[in-house]
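S.K.: Quick check, what structure comes out for this input:
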Amino acid sequence: MAKDDELRYGPSGESEVHICVDMQRMFAEATDWKMPWLPRVLPNILAVTAAHPERNLFTRFIPARKLGQGAGMWRHYYERWGAMTIDSIGPEMAGLVPDLAKFTPPARIFDKHVYSPWKGS
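M.R.: Below you'll find the predicted structure:
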């Protein structure tokens, strides 16, 4: 968002949807996957989300339940990131950050077990 709190290209249209990808506790809190930039971008995401909560879709990356799960390369992935399985971090860490979770509903959540929201879903 621009410094004057206006969207750079004007207000969103009635048919537009805000897709917010993987703004989850496991990326915000003290885990192996913590993203240091998340607190910096969260205020802008909150502003966009609050403008039309019903037009938001949140994706959540759901890790394997335990070490050894996952198909193909994902099985190897969790050999490296075994500390990030649901059994290790707890299911609550796959949840949205609290500031965004309060918008559901009316915002919707789409869970996925691979990184991309466009594949395997």
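S.K.: CA atoms for contacts and neighbours, from now on please.
M.R.: Fine.
S.K.: Mind listing what's buried along the lengthiest helix in the chain?
M.R.: Using DSSP state H, we find that the single longest helix of the chain is helix 38-51. Buried residues in helix 38-51, counted by 16 or more other CA atoms under 10 Å: Leu42, Ile45, Val48, Thr49.
S.K.: And Lys112, how far from Thr59?
M.R.: Separation of Lys112 from Thr59 (CA to CA, to the nearest Å) stands at 7 Å.
S.K.: between these two, which one's more packed in?
M.R.: Using other CA atoms under 10 Å as the criterion, Lys112 and Thr59 rank with Thr59 on top: 22 against 18.
S.K.: Is the more buried one in a helix, a strand, or coil?
M.R.: strand (DSSP: H, G, I helix; E, B strand; the rest coil).
S.K.: now the other sequence, so there's something to compare against:
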Amino acid sequence: MPPEQVCAAHGILYDLVVHLRENQSQLYDLAWESAKRTAGITTEVETLSEATKAGFAAVSKRQDASDAALAEGFAEMRKLIATKNRRRWSPAQIVALITAVVGPTGIAAYVFWR
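M.R.: Predicted coordinates for the structure are as follows:
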């Protein structure tokens, strides 16, 4: 090979090596920036995850307290209903009442026959 071609080939090879090193440097820089961003995002996600867990725990506690208060209210209402409905009419009492009102010696007979 003539010396001019060798020098031209060395020049092209040198330019390629320089270009590859620049690309490699840019690639390392991009990888480093990406790693920093990923670390920042990971930290932010962990922070948000902890905040979300704390929020769900607070909501769960409030819901449990609300359910307990609701159950207590239902129990109190059942007690109140039970105390108000103590006397239930038996079938014999209903028949006796109807007979007392409508029967031959009942109130209706007294009102109509007087």
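S.K.: Mind checking the TM-score on these two?
M.R.: For this chain pair, the superposition-based TM-score is 0.17 by TM-score structural alignment, normalised by the length of structure 2; 29 aligned residues with a CA RMSD of 3.8 Å.
S.K.: Show me what the longest helix of structure 1 is packed against.
M.R.: strand 18-21, helix 25-28, helix 98-101 (3 or more CA pairs under 8 Å, 6 or more residues apart in numbering; DSSP states H and E).
S.K.: redo that, cut-off 10 Å
M.R.: Under the contact definition 3 or more CA pairs under 10 Å, 6 or more residues apart in numbering; DSSP states H and E, helix 38-51 of structure 1 sits against strand 18-21, helix 25-28, strand 56-61, helix 98-101.
S.K.: Which parts of the last one count as buried, going by neighbours?
M.R.: For helix 98-101 of structure 1, a neighbour-count test (16+ other CA under 10 Å) marks Leu100, Ala101 as buried.
S.K.: Check the longest one too.
M.R.: Residues of strand 56-61 of structure 1 classed as buried under the neighbour-count rule (16+ other CA under 10 Å) are Asn56, Leu57, Phe58, Thr59, Arg60, Phe61.
S.K.: Now the two most distant members of those residues.
M.R.: The most widely separated members of the buried residues of strand 56-61 of structure 1 are Asn56 and Phe61, with 16.4 Å between them, by CA to CA.
S.K.: So what's the gap between stretch 6-25 of structure 2 and the chain middle?
M.R.: 60 Å (CA atoms, centre = their mean, to the nearest Å).
S.K.: What are the boundaries of the helices in structure 2?
M.R.: Using DSSP H, helices in structure 2 cover 3-84, 91-102, 107-112.
S.K.: got the ones you listed as a markdown table, with mean neighbour count columns?
M.R.: A markdown table is the format used below for the helices of structure 2 (neighbours: other CA atoms under 10 Å):
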| stretch | mean neighbour count |
| --- | --- |
| helix 3-84 | 12 |
| helix 91-102 | 12 |
| helix 107-112 | 12 |
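S.K.: on that earlier part again, out of the helices and strands packed on helix 38-51 of structure 1, nearest to Arg108 of structure 1?
M.R.: strand 56-61 (4.9 Å).
S.K.: could you check the distance from the residue nearest to the spatial centre of structure 2 over to Asp67 of structure 2?
M.R.: Residue closest to the average C-alpha location in structure 2 (CA atoms, centre = their mean): Phe56, at 6.7 Å. As judged by CA to CA, Phe56 of structure 2 and Asp67 of structure 2 stand 16 Å apart.
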